[in-house]
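# One predicted model, sequence on top.
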Amino acid sequence: MMRRAAAIVIGMCVLLAGCAASPDTTYTSDTVATLQTKVLSVTDAAASGDPESALARLDELQATLLDEFARGTVDQARFDSISAAIDLVRADLDLLISEQASDDETEPTPSNTDKPGKPDKPGKPGKDD
């Protein structure tokens, strides 16, 4: 599971790189700041071990990206690059969520008769005679 988290962090780095400023005049510093803030919220949620929240933040990032693209503040090439990174991170988060769900299903539930940590009491000498 740690490798999956590392892959998500790498994906976040790709997202941040895609959201970095460039000499493109349509890509304003406000747009850069907005997208980077959204990426950081995804990263924070993933780093805190909450992939469901990270996925919700990723949805917000995608909605913001679509909005900025519609406004013309993100060009087609950057939109495609960031969208591809979002798709990769989404796949990793979905896999992490499904792995956590399957781990939850396979964990044994303790029964009332099992008392972990308490050894069986040996019979007292002379009792069984």
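Nice, I can see it. Everything numeric here is computed off the predicted structure, so don't read it as measured data.
# okay, CA-based contacts and neighbour counts for the rest of this
Will do.
# what's near enough to touch residue 18?
For residue 18, the contacting residues are 78, 81, 82, by Cα atoms under 8 Å, 6 or more residues apart in numbering.
# then this one, side by side with the first:
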Amino acid sequence: MNIHEFYGEDPRRRDSAEVPFGDGWTDQRDVHSTYRLNWVADTGEIYAVREPHPGGILARYLDQLDVDQPDVSDLTVEILATARRGTVEEALAGWPAVMGEHNSLRWAREQLLAIRPAGATRPG
């Protein structure tokens, strides 16, 4: 699903506070993109958004300069886990040091696999 569909699918996502977990994650299978991770307070979801280059910080800078940005359909979302904030923070402890490494999104996915399935914990 794209980012527009993600927010439209559950109205709680649209108004919720979010906690960022970086916007420079990489995937060796998609070397022309970066990913950003955010945790949604009202749903407990941590998700990754694919940002085709230019993405992340560079995309926000180019937006200020009025440079064309990727189409919303290119901003695809993957829900990685659903858990309380503390559980996500514990699973991703040390993430700033890992994010800049090659194929870092794989590490994040593996760390979050240990989190209990959706519904097993309550967000908050």
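Looks like it came in fine. Keep in mind that this is a model prediction, so the values were computed, not measured.
# Kindly provide the TM-score of these chains.
TM-score of the superposed chains, computed with TM-score structural alignment, normalised by the length of structure 2, equals 0.29; 56 aligned residues with a Cα RMSD of 4.0 Å.
# and which of the contacts of residue 18 of structure 1 is nearest residue 46 of structure 1?
residue 82 (18.0 Å; Cα to Cα).
# So for that closest one, what's the nearest residue that isn't a sequence neighbour?
residue 18 (5.5 Å; Cα to Cα, 6 or more residues apart in numbering).
# how close does that neighbour sit to residue 40 of structure 1?
Distance, residue 18 of structure 1 to residue 40 of structure 1, by Cα to Cα, to the nearest Å: 13 Å.
# Could you do residue 69 of structure 1 as well?
For residue 69 of structure 1, the distance to residue 40 of structure 1 equals 20 Å [Cα to Cα].
# Looking at these two, which is more packed in?
Remark: of residue 69 of structure 1 and residue 40, residue 40 carries more neighbours, 19 against 16, as counted by other Cα atoms under 10 Å.
# Look up how far residue 98 of structure 1 lies from that one.
Here the criterion is Cα to Cα. By it, residue 40 of structure 1 lies 23 Å from residue 98 of structure 1.
# next one: residue 84 of structure 1
Residue 84 of structure 1 is 21 Å from residue 98 of structure 1, where distance means Cα to Cα.
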